[in-house]
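Participant: This is a predicted model, with the sequence first.
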Amino acid sequence: MHLLVYLPLLLPLPAVLAARPLADRLEPRAATWLLTLCALALAVLSCAALGILATAGLIRLSLAAWAGHWSAATVRAGDPVTWAEAAPAAVLLLVAAFAAARMLTRRVRALLATSAEAACLPGIDQLVILDDPAPDAYALPGLPGRIVVSTGMLHALDHADRDAMLAHERAHLTCHHYAFLAAAQLAATANPLLRPLATAVGYTVERWADENAATACGDRRQVARAVGKAALATTRTPVRRHLPGAALGLLGFRRDPLHRAGPVPRRVAALLAPPLPGRPTLPLDRSLIPLAATAGAVAASALCAFAAAHDFHLLLEIAGAS
């Protein structure tokens, strides 16, 4: 158990290194699902490893042995985990749990506030136009959600660009992209090593919306032009309006430090290239190596955490029989 329990704390590193290649090489929808689920799994497994270490130190206490009806001497003889290892693990686990709970509370509040603001916007249609010279366009999650566009953004885009922009924002709402972002951020909060995966999810949801817009418009180059024009317009006239925490815009999820605007050039280049296949193809697909590294990291973390928990259970059984 002693060595196995540490591996789930280190195995996120291969997935972190593979995050950007996967975001660039996999079809965006598949990449979003893969990266989000891997981030959540690795966060849970790393927290489980910390929990095993902390509990291994706790059962050394005489009071814990009395309450659990096991032999403290047998535990101390058979458990290689020392107090110097268990105490930091307990502190890290408490910090991770507190940070994750705090982040989840903030995200729920942001989503509720965004939904309330979407319901209070004027009109009954999904599209809301604000009289604001600062160019901006974003989607507000809600029931059913609203798309907010400023007059400044409408003036910066022509008719075809507007269609592409609206298709992009509709994709954010219909595909529930905020849920993927919130899940990835939750994992990164519980385990800061996973922040690159959360950043990659912020990119892949924008690529997902780009591809949906390209399908709706029937012209990938048109969507690329719309993204580029919107970025240039925003650069020339920075957005001054305070946006809700759950807003997703054409230029990215910009309300959180994990998801800064862009990277627009990578998105434009991807739109100007042929669409990626829905699944990797053997034997030459460049996505296979980072995909294998990520899957291997998750599988190895799960195996090591299970083996450590099994050994810990056997130790308690032996101590209880002593």
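Facilitator: Nice, I can see it.
Participant: contacts and neighbour counts: CA atoms only from here.
Facilitator: Will do.
Participant: part of a helix, is L92?
Facilitator: Yes: assessed with DSSP: H, G, I helix; E, B strand; the rest coil, L92 lies in a helix.
Participant: wait, doesn't it sit right on A48?
Facilitator: No: counting by Cα atoms under 8 Å, L92 stays clear of A48, with 11.5 Å between them.
Participant: Please identify which of these two sits among more neighbours.
Facilitator: Between L92 and A48, counted using other Cα atoms under 10 Å, the more crowded position is A48 (21 against 18).
Participant: Second structure for comparison follows:
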Amino acid sequence: MIAVWAPLLLPFLAAPLARRLADALSPRAAAWTLAGSAAVLAGGALCSLGLLAAAGLLQLPPVAALGHLSLPWLTAAAPSAPLAAAVAALALAALTALAVRTARRHHHDLRTARAALPAEDTRRPPRHLLTPPDHRLTVLDDERADAFALPGRLHRGEPGRIVVTAGMLRALSGPERAALLAHERAHLTGRHHLFLALAEHAADIHPALRQLRTPLGYHLERWADEVAAARVGDRTVTARAVGRAALAANRAPSPARPKLAAAAHTGPVPRRVAALLQPRPTATRTRLRPVALALAACLALSTAATLEATADLHRTVEAAQHNDGHVER
């Protein structure tokens, strides 16, 4: 089962390629590229660990007897399978614990943030700043400048909520407020919290995928920046809103918000402001082609190797059953 090892090694090559490709794409395409690459590579790594564990499990006498497998044939065919299976099983147990811990932390952070909000808005914003019905706006009577997009609970039909403090609204002009709220609304509309959650779990699964978390967060902010700029119709106003919001928030930092609650004033703000002061970004195809082909080859190879390893395990089971039948006769 040589193919089973490829999905465990390819992320070390594919992750840097995904980062390089994302830098040459528009923000939305970059976010999808990073998230999609993380999902494929993490899924391949998980499948490989599962196949390694299953191959060793077949050599346990009770399992071999239950499946009518020839234990001597399996042992001769793959003498190192038990050791690899033990390591894979330990890795899967550790990954499961990490996934549960990450999910519980996100759930706790979001629940705490929701519980801290008033049931009703404490202040009403100007009419031109009101959000659509599916995105509620909560204005907190807090002099500290803060604003973020708090995702809703889909299983309860609860919409996402834009949370902004009175201090943040006072720090911005009218057009800048509109740009800020449009930015946060873009996070909710694009369900950017799901991208962030995916990146967190992928980083838990494979160490090479940790390098995708920060670029993904940046491109999600840039995606929301571009949506806000298009909505207000002025890239300069949006850039000024992002910069002033970050300066205001740094004067009196607010308590830590959930990692899945995206905010306009976070991330590499100078880089985002500089991008907004340039024309709308477009992909450069001549730069994209070699890197895109290399990344696509890595993702295809990881998927193909996973399928081949699965088929190989299936062939091993059939061969062991066939040899067991011959022994009985």
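Facilitator: Sure, I can see it. Because the structure is a prediction, the values reported are computed rather than measured.
Participant: Give me the TM-score for these two chains.
Facilitator: Once superposed, chain against chain, the TM-score is 0.87 (TM-score structural alignment, normalised by the length of structure 1); 307 aligned residues with a Cα RMSD of 2.2 Å.
Participant: Quick check: the residue of structure 1 most remote from its centre vs P80 of structure 1, distance?
Facilitator: Distance from the C-alpha centroid of structure 1, by Cα atoms, centre = their mean, peaks at S322 (46.3 Å). For S322 of structure 1, the distance to P80 of structure 1 equals 18 Å [Cα to Cα, to the nearest Å].
Participant: again, but for L197 of structure 1
Facilitator: L197 of structure 1 is 33 Å from P80 of structure 1, by Cα to Cα.
Participant: the more surrounded of those two?
Facilitator: L197 (30 against 14).
Participant: what's the counterpart of the more buried one in structure 2?
Facilitator: Structural alignment (TM-score structural alignment) places L197 of structure 1 against L212 in structure 2.
Participant: Pretty sure its match sits against L34.
Facilitator: Yes: here L212 of structure 2 reaches L34: they are 6.7 Å apart, a contact under Cα under 8 Å.
Participant: overlap in contacts of these two?
Facilitator: R19 (Cα atoms under 8 Å, 6 or more residues apart in numbering).
Participant: Report the distance from stretch 61-79 of structure 1 to the chain centre.
Facilitator: 40 Å (Cα atoms, centre = their mean, to the nearest Å).
Participant: Now do the end-to-end distance for it.
Facilitator: The first and final residues of stretch 61-79 of structure 1 sit 12 Å from each other (Cα to Cα).
Participant: try stretch 136-145 of structure 1
Facilitator: Stretch 136-145 of structure 1 has an end-to-end distance of 17 Å (criterion: Cα to Cα).
Participant: Where does T122 of structure 2 sit: helix, strand or coil?
Facilitator: Following three-state DSSP, we place T122 of structure 2 in the coil state.
Participant: no, scratch that, I was asking about P238 of structure 1
Facilitator: Per three-state DSSP, P238 of structure 1 ends up coil.
Participant: What of R257 of structure 2?
Facilitator: Quick answer, by three-state DSSP: R257 of structure 2 is coil.
Participant: Could you check how many residues crowd around the corresponding residue of structure 1 for it?
Facilitator: Counting by TM-score structural alignment, R257 of structure 2 lines up with L243 in structure 1. Counted with other Cα under 10 Å, residues neighbouring L243 of structure 1 total 14.
Participant: Look up how far L13 of structure 1 lies from L243 of structure 1.
Facilitator: Counting by Cα to Cα, the gap from L243 of structure 1 to L13 of structure 1 is 34 Å.
Participant: how about the residue nearest the centre of structure 1, what does it touch?
Facilitator: By Cα atoms, centre = their mean, structure 1 has its centre lying nearest to A184, at 1.7 Å. When contacts are counted by Cα under 8 Å, 6+ apart, A184 of structure 1 touches 35-36, 39-40, 197-198, 201.
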